[in-house]
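# Let's see this in three dimensions:
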Amino acid sequence: LIRPVYSIDLPDYTGLKTAQNGSILTVTFHNPSSPINLWNLDTQNDLIDLVSRLQENNKTKVVIFNSDVPRFFMAHLDLSL
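Take a look at the predicted model:
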């Protein structure tokens, strides 16, 4: 069985890691400067760009969000934004 490969052209984000598997995109929140995965300006800008690109893409059917930090999905917002 040959499965078609769909992928969305994404840049290397600072606050996100992305991996495409067919029509499924996995997005991992990734803030190496924070042990608790702090939401910062990079994360915000990366997510805005990603959503914009997904709106123009009809091949990606599922987006799974996860965290690069065990036990923390997203701790809180950096108020210095």
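
# From here on, just use CA atoms for contacts and neighbour counts.
Will do.

# Determine the set of other helices and strands touching whichever strand or helix holds Asp49.
Using DSSP states H and E, Asp49 maps to helix 41-55. If you count contacts as 3 or more CA pairs under 8 Å, 6 or more residues apart in numbering; DSSP states H and E, helix 41-55 packs onto strand 16-21.

# Before we compare anything, build this one as well:
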Amino acid sequence: IAYFTTRDGNESTHTNRDALGVLDISDITTPIEILVDNSLKEPYGLTLSNGSLFVCDKAAGLTKFSIEKDELGNVSALVY
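Modelled structure (predicted):
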């Protein structure tokens, strides 16, 4: 599993390019997008610690997400 943030760099607008995402990289040659959250305004990076995902969002500060997994252990949701 890989977590990523992207941003468009335009502070005056919020676009779908301002995102937090999760990828399944079990086959690195064909990563699969598991989910994308477009609720952040300007995500600038992240860290994973003790089952929580912390994302820096320039406009809102530090945002904490809980990582929910399904019965197979796959990431199913990121919850504020």
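
# Got a TM-score for the two of them?
TM-score of the superposed chains, computed with TM-score structural alignment, normalised by the length of structure 2, equals 0.30; 43 aligned residues with a CA RMSD of 4.3 Å.

# before we move on, back to that, can you state the direction angle for whatever helix or strand comes next after the helix holding Asp49 of structure 1 and helix 41-55?
Next along the chain after helix 41-55 of structure 1, taking DSSP H and E as the criterion, comes strand 62-67. Following axes from the mean of the first three to the mean of the last three CA atoms, to 10 degrees, one obtains 170 degrees for the angle between strand 62-67 of structure 1 and helix 41-55.

# Next, work out how far apart Ser66 of structure 2 and Val75 of structure 2 are.
Applying CA to CA, to the nearest Å, the value for Ser66 of structure 2 to Val75 of structure 2 is 10 Å.

# Leu35 of structure 2 now?
9 Å.

# need the strands for structure 2, in chain order.
All strands of structure 2, identified by DSSP state E, fall at 2-6, 19-24, 32-37, 43-49, 52-57, 61-69, 75-79.

# okay if I get those as JSON lines plus mean neighbour count?
Listed next are these as JSON lines, based on neighbours: other CA atoms under 10 Å:
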{"stretch": "strand 2-6", "mean neighbour count": "17"}
{"stretch": "strand 19-24", "mean neighbour count": "19"}
{"stretch": "strand 32-37", "mean neighbour count": "15"}
{"stretch": "strand 43-49", "mean neighbour count": "16"}
{"stretch": "strand 52-57", "mean neighbour count": "18"}
{"stretch": "strand 61-69", "mean neighbour count": "14"}
{"stretch": "strand 75-79", "mean neighbour count": "16"}
